[in-house]
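*Asks:* Here you go, sequence then predicted model.
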Amino acid sequence: MFTGIVQHLGRVTSAQRTAGGLVLSVEAPPAAQDARIGDSISVSGVCLTVTGTSGDVLRFDVTGETLSMTTLDDLTEDLLVNVEPSLRPSDRMGGHFVTGHIDGIGALTERTDTPGETRMTFRTDAAVTQMMILKGSVALDGVSLTLTHVSEGTFGVVLIPHTLSVTTLGTIRPGARVNIETDLIGKWVLKALGRADDTISEDFLREHGFA
């Protein structure tokens, strides 16, 4: 479990393709200090298991299934990635509950930079946006953000300068792809009510006692 509050930027030192997937090595000094084999760490929003360590470098074995569902197959040497170790019981819950299990991939279609904020609009599958709600939470490449608009197949977020400076979202431009994880609680609400084909809305949540 993660919070979507990125703690470090890591640097890809190696991305070796294998017959079944990818062996990924990431230099992330703060995270590597406490990491042990078997630990879960979020890399660009994807929950990965540490399979090896060497100094400041963490190694992960990525399956073909994960590559097909995420942007990790785009990674090459020297690219930066968002890194967050798994949540401990004593840690602050600064963002929202994030599992590292990706729901879909989004493409940045518009970026508007103004003093104090940056607005971004993304395109994705309609099946992903139907699990979103205005002012709800979403994780993009592992970064916890608030949805500022949602429509079928598109959604928007607003980022402050601090978030842009400490995550990889600060450098993306139209056409860039990001990993999307929608809010865990919202997905369980839909499943529990047997309404997995419906869109979450404030009225929907209020009608069923969740708001």
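*Replies:* Happy to help now that I have it.
*Asks:* Going by C-alpha atoms from here, please, whenever you check contacts or count neighbours.
*Replies:* OK.
*Asks:* Doesn't R206 lie inside a strand?
*Replies:* No - secondary structure assignment (DSSP: H, G, I helix; E, B strand; the rest coil) places R206 in helix, not in a strand.
*Asks:* Take this one as well and set it beside the first:
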Amino acid sequence: MFTGIIEELGTVGTMNGRPDSIRLTVLADKVLGGTNIGDSIAVNGVCLTVTDMSESFFSADVMHETMRRSSLKDIRSGSAVNLERAMQMGGRMGGHIVSGHIDGTGTVSRIVQDGIAQFIYIKTPPELIPYIVEKGSIAIDGISLTVAEVGETEFSVSVIPHTMGNTTLPNRPVGACVNLETDIIGKYVRRFTEPYGGKKNTLTLSTLLENGF
């Protein structure tokens, strides 16, 4: 599990293709501290397992399915990537609960300056819109952000200068593909309440208690 608070910008080193996967090497510094082989690091929001490492890089195997379903398909040697180690229990929860399992990808549709901040609009697959809530949380390329507005085909986030200066967002122009992970709590709530959609007065307190709420 992660928090969506980016610890470091890494740089993609080599990308070695294999018959069933790609061996990705990322040059890094901070996220290597306390990391061991077998640990998880989120790369642009995608949870990857460290398979090799040194004092200046780590490697991970990325399945072809992951490449197809995430924005990792667009990275190349030299690309900057957002990095975050798995969170430690007992530490500060600065962002929100992020699993590192991407729900889909979106496309940057507009960027609007708003004082010192920027509104970034993301065109989103229709199946993800119901899970995106105004003032709720969403992870874009692994970055924990607050949803400003939600429409029928897109949503927006307001990004402060600190986030712009310490993540890959400045490298995401209009038309760029980004990884999206919606709030895990919202997904569970929707899943538990789906059987009661459209049925008047069928969702009761006892039903919620039976399902762990």
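*Replies:* Perfect, I can see it now. Only a predicted model underlies this, so the values are computations on that prediction, with no experimental measurement involved.
*Asks:* What is the mean deviation of the helix or strand in which V50 of structure 1 is found from its aligned residues in structure 2?
*Replies:* Using DSSP states H and E, the element containing V50 of structure 1 is strand 46-54. Following superposition, strand 46-54 of structure 1 is found to deviate from structure 2 by 0.6 Å on average (mean C-alpha distance after the TM-score superposition for structure 1).
*Asks:* Which of the three states applies to S25 of structure 1?
*Replies:* strand.
*Asks:* is it true that it touches G55?
*Replies:* No - between S25 of structure 1 and G55 there is no contact under C-alpha atoms under 8 Å: 11.6 Å.
*Asks:* The strand holding V50 of structure 1 packs against which elements?
*Replies:* When contacts are defined as 3 or more C-alpha pairs under 8 Å, 6 or more residues apart in numbering; DSSP states H and E, strand 46-54 of structure 1 sits against strand 40-43, strand 57-63.
*Asks:* tell me the most buried of the ones you listed?
*Replies:* strand 40-43 (a mean of 24; mean count of other C-alpha atoms under 10 Å).
*Asks:* mean deviation (superposed) between that one and structure 2, please.
*Replies:* With mean C-alpha distance after the TM-score superposition for structure 1, strand 40-43 of structure 1 averages 0.6 Å from its match.
*Asks:* hmm, who's touching that strand?
*Replies:* Contact with strand 40-43 of structure 1 is made by 2, 47-50, 81-86, 100, 141-142, as judged by C-alpha atoms under 8 Å, 6 or more residues apart in numbering.
*Asks:* one more time with 10 Å, if that's ok
*Replies:* Residues outside strand 40-43 of structure 1 that contact it (C-alpha atoms under 10 Å, 6 or more residues apart in numbering): 1-4, 6, 8-10, 26, 31, 35, 46-51, 58, 60, 72, 80-87, 98-101, 141-142.
*Asks:* which ones among those residues are found in strands?
*Replies:* Among these, the members found in strands (DSSP state E) are 8-10, 26, 46-51, 58, 60, 80-85.
*Asks:* any idea how far the most centrally placed residue in structure 1 is from D197 of structure 1?
*Replies:* Central residue of structure 1 (C-alpha atoms, centre = their mean): G142, 2.7 Å from the mean position. Distance of G142 of structure 1 to D197 of structure 1, computed by C-alpha to C-alpha, to the nearest Å: 25 Å.
*Asks:* what does A35 of structure 1 give?
*Replies:* Going from A35 of structure 1 to D197 of structure 1 by C-alpha to C-alpha gives 40 Å.
*Asks:* And N179 of structure 1, by the same measure?
*Replies:* Distance, N179 of structure 1 to D197 of structure 1, using C-alpha to C-alpha: 22 Å.
*Asks:* With L67 of structure 1 instead?
*Replies:* Note on L67 of structure 1: its distance to D197 of structure 1, by C-alpha to C-alpha, is 26 Å.
*Asks:* Neighbours of T129 of structure 1, how many?
*Replies:* 21 (other C-alpha atoms under 10 Å).
*Asks:* all helices of structure 1, in order?
*Replies:* Counting by DSSP state H, the segments of structure 1 that form helices are 29-34, 64-69, 126-129, 161-166, 184-192, 202-207.
*Asks:* next one: the last one to chain centre, how far?
*Replies:* For helix 202-207 of structure 1, the separation from the chain centroid amounts to 26 Å (computed by C-alpha atoms, centre = their mean, to the nearest Å).
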